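**Student:** for reference, the sequence and a predicted model appear below.
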Amino acid sequence: MSEAQFARWVELVRRRTGMQLAPERKSFLVTSLAARMRELGCEDYDAYYALLTEGPRGAVEWALLVDRLTVHETRFFRHRPSFALIRERLLPQAPVPEALQPYRLQVWSIGCATGEEAYSLAIAIDEHLSRLGGRYYFGVTATDISLSALATARRGRYPGKRLDRVSPDQRARYFRRVAPDTWEVVPELRKRVCFAQLNVLDLARAPLAPMDLIFCQNVLIYFDRAQREAVLAEVVRRLAPGGMLVLGPGELVGWRHPELERVHYPDTLAFRRVARAGGGAA
C-alpha cells in the first residue's frame, strides 16, 4: 500500500467512523484490509475502495469491514475502580423510602463491544440495589458500531477467561454454564440490557431519554481531541441533572465542561451534571 493509498483509506475511516489511524497503524490497516480482500478474491486496494463507496452493496461491505477495524477484546469488570465509584458515589447507600419507590435508574454504555461492560454494569447495579431491598427498576442501553459485536452481546455467552474478575457469588447468581468453558448470562439479567447499533458520530440523532449514568471507556482513544470534545458535548446533553458520566482514566486530560463538576475517586475520571439553583440542568 502506497502512502497516497494509505492517506485515502485513513480519510475514509475518519469520515465514516471518526477513528484516527496514525501512521504507525498502517500495518494494522493493511492486515485488516488484506484479510477481507482475500475472502472476496480482491487483490487491489483501489478496487476494494471503490466497492466500499458504491451503493447498497458498498454499505453492506462497509459494515463487515468495520468489524475488522474495531477492537472487541474486553472482559467483565475491566476497570474495577469505576464500578466501585458507581456503587459508592451514584447508587443509594441506604434503603430508599417507600414513598420514593420504585427507585429508577437509566444507564447508557457507549461502545459496548461484545457486551461485557453493559452486563457488568447491570450486575453491579442489581447486586447493590437488591442488598438494600425495596422496589427498583433500572435499564441499560448499550450501543456500538459493530453489528457482529452486538450479535455476540445479545447472545450473552462468553468463555471462562472473560469472567476472571467475576466473583463466585456473581457467577452463581448471574450466569449459567452451558459448555465446559462457556458461560451464559441468565435471562433475568439479559432483559435489563438493550443493545443497539450507533456510531458515536451520530449521537446528535440518537433518540435517547436523559440518562442517570453514562459509561464511556476505551472509546475516545480512537479520536483526536477536537472530536473527543465534540462527542462529549453530545453525551452531556443526554445526561440527566445529577447524573454521572464515567470516562476512562487519562482519556481526556484537562477537559472541562460548564455543566459538569468533577467527581473525585481514586483511579477514575468521572463527572456529575450540576443543576441550576432555580432547578433544571446548568
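**Tutor:** Okay, I see it. Only a predicted model underlies this, so the values are computations on that prediction, with no experimental measurement involved.

**Student:** all contacts plus neighbour counts: C-alpha atoms, from now on.
**Tutor:** Noted.

**Student:** after the helix of greatest length in the chain, next one along is what?
**Tutor:** Scanning the chain for the helix with the most residues, using DSSP state H, yields helix 116-132. For helix 116-132, the following helix or strand on the C-terminal side (DSSP states H and E) is strand 136-144.

**Student:** okay, buried residues for that following strand please.
**Tutor:** 136, 138, 139, 140, 141, 142, 143, 144 (16 or more other C-alpha atoms under 10 Å).

**Student:** centre of the chain to that strand, how far?
**Tutor:** The chain centroid and the centroid of strand 136-144 are separated by 11 Å, computed with C-alpha atoms, centre = their mean, to the nearest Å.

**Student:** that one packs against which elements?
**Tutor:** strand 103-110, helix 116-132, strand 193-197 (3 or more C-alpha pairs under 8 Å, 6 or more residues apart in numbering; DSSP states H and E).

**Student:** closest to residue 246 out of the ones you listed?
**Tutor:** Across the helices and strands packed on strand 136-144, the minimum distance to residue 246, taken as C-alpha to C-alpha, is reached by strand 103-110, at 9.8 Å.

**Student:** which other helices and strands contact that closest one?
**Tutor:** Using 3+ C-alpha pairs under 8 Å, 6+ apart, strand 103-110 sits against strand 136-144, strand 211-216.

**Student:** ok, back up a step: make CSV from the buried residues of strand 136-144 and add distance to residue 215 to it.
**Tutor:** Below are the buried residues of strand 136-144 laid out as CSV (distance: C-alpha to C-alpha, whole Å):
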residue, distance to residue 215
136, 20
138, 15
139, 13
140, 10
141, 10
142, 10
143, 11
144, 13
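
**Student:** and here's the other structure:
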Amino acid sequence: MIRITDNEFDKLASYIQANYGIFLKKEKQALVTGRLQAELVQNGFKNFSEYFEYILADTSGSAVTAMINKITTNHTFFMRESEHFDFFQSEVLPFLHSTVRNNDLRIWSAGCSSGEEPYTLAMILDEYFGNEKGTWDTKVLATDISTKVLDTAKSGIYSNDKVGTMPTHFRAKYFRRMDEKSSVIHDKIRNEVIFGKFNLMEERFPFKKKFHVIFCRNVMIYFDEKTKTELVNKFYDFLEPGGYLFIGHSESLNRETTRFSYVKPALYRKK
C-alpha cells in the first residue's frame, strides 16, 4: 500500500477544505489513504505528492471529480429522520399552499446524495396536492458534488431493502418492482426532481429565485465552524421570508449569532 505522509495529507486536506468545505481531521488519514489507493495504483503514481500534482494540473476536472467521489461519505435512506417529513407535510406545506405566489413552489435538497431525500419530498408533494398538482410547479432541485451518487439518483433504481423503509402505500403507489433485488421509482416522481452537480462552496449561488424550503441535512457535520457559518448565511439570503431550513439532527446553529429563528431541533425559519 502507498502510504501518505503527514505533509502530503495536510496539503491534500487543505485543498479539499478550501475548495469543497470538507474538513478532514488527522484521524481521517488512514481512511483517505484507503479510499484513494486505487486511484494512485491505476494511474501509476509512486506517492501522494505525484497524485496531488496530477489533481492540480488536470484542467478537465475529471481527476478531482474522481477524488471527491472516493472520499465523500454518502450514507442515506428513505424517510431518514422521518419527523422532518411529517412536519413538512403537516405544517410547512399548508402554510406554503396558502401563501406562495403564482403556484411556484421552490424546494432545494442540498447535498442530496443518492436521491432518497428529494424523491421522498416529491412523493409527499404529490400526495399533498393531489388533483391540484397540475396547476402547481412543485419540482424539487437536488444537488450534490459527487457525480457517482447523482448517477444513482437519476436512475431511480434502489434495492428492495431500501424501498422497504417507505410507508406501504408509498411503495405501492410510487415504485415498480423490477426483480427480487430492486425496484424503480415511477417516472411521474422521477420527472419531478431536477438533479445537478453543485458545490456548496461556490462564492455566489447562481439561482435566479429564492427558495421556500431548503433541506441540507447531515452535510455540515463535515465542515468547520467558519465554513458552516458562511454557508448558513448564504442559505438565509436565498430563502424567501418565512422560508424553512431543515438540517440534520446531529447538527445545530448557534442561536446567539444566526439570523434564523429556531423552530424545533434541526429546523429553523427565516424571520
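**Tutor:** Received it, and whenever you're ready, just let me know what you need. These numbers were taken from a predicted model, which means no experiment stands behind them.

**Student:** off-centre distance for stretch 124-140 of the first structure?
**Tutor:** Distance, centroid of stretch 124-140 of the first structure to centroid of chain: 21 Å (C-alpha atoms, centre = their mean).

**Student:** buried stuff in it?
**Tutor:** 124, 125, 126, 128, 129, 135, 136, 138, 139, 140.

**Student:** residue 17 of the second structure pairs with which position in the first structure?
**Tutor:** In the first structure, residue 17 of the second structure lines up with residue 14, judged by TM-score structural alignment.

**Student:** what number of residues lie near that match?
**Tutor:** Residue 14 of the first structure: 15 surrounding residues under other C-alpha atoms under 10 Å.

**Student:** same question for residue 218 of the second structure.
**Tutor:** A total of 17 residues lie near residue 218 of the second structure under the criterion other C-alpha under 10 Å.

**Student:** show me what contacts the closest residue in space to it that isn't next to it in sequence?
**Tutor:** Of all residues not flanking residue 218 of the second structure in the chain, residue 248 sits nearest, at 4.6 Å (C-alpha to C-alpha, 6 or more residues apart in numbering). Residue 248 of the second structure makes contacts with 81, 216, 217, 218, 219, 266, as judged by C-alpha atoms under 8 Å, 6 or more residues apart in numbering.

**Student:** ok, and these in the first structure?
**Tutor:** Of the contacts of residue 248 of the second structure, the ones still in contact in the first structure (both residues aligned by TM-score structural alignment, their matches' C-alpha atoms under 8 Å) are 216, 217, 218, 266.

**Student:** now check the first structure for the residue matching residue 62 of the second structure.
**Tutor:** Alignment note: residue 62 of the second structure maps to residue 60 in the first structure; criterion TM-score structural alignment.

**Student:** any idea how far that match is from residue 66 of the first structure?
**Tutor:** 10 Å (C-alpha to C-alpha, to the nearest Å).

**Student:** more neighbours: which of the two?
**Tutor:** residue 66 (18 against 11).

**Student:** state the distance from the more buried one to residue 33 of the first structure.
**Tutor:** Taking C-alpha to C-alpha, one finds residue 66 of the first structure at 10 Å from residue 33 of the first structure.

**Student:** returning to what we had before: okay, the kept ones among the contacts of residue 248 of the second structure in a markdown table with distance to residue 7 of the second structure next?
**Tutor:** A markdown table is the format used below for those (distance: C-alpha to C-alpha, whole Å):
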| residue | distance to residue 7 of the second structure |
| --- | --- |
| 216 | 32 |
| 217 | 32 |
| 218 | 29 |
| 266 | 37 |
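
**Student:** top of these by number of neighbours, please.
**Tutor:** Neighbour-wise, those (other C-alpha under 10 Å) top out at residue 217, 22 neighbours.

**Student:** now do the same contact list for residue 134 of the first structure.
**Tutor:** Contacts for residue 134 of the first structure (C-alpha under 8 Å, 6+ apart) come out as 95, 96, 98, 101, 102.

**Student:** looking at those, which is nearest residue 116 of the first structure?
**Tutor:** Taking these together and measuring to residue 116 of the first structure by C-alpha to C-alpha, the closest member is residue 102, at 26.5 Å.
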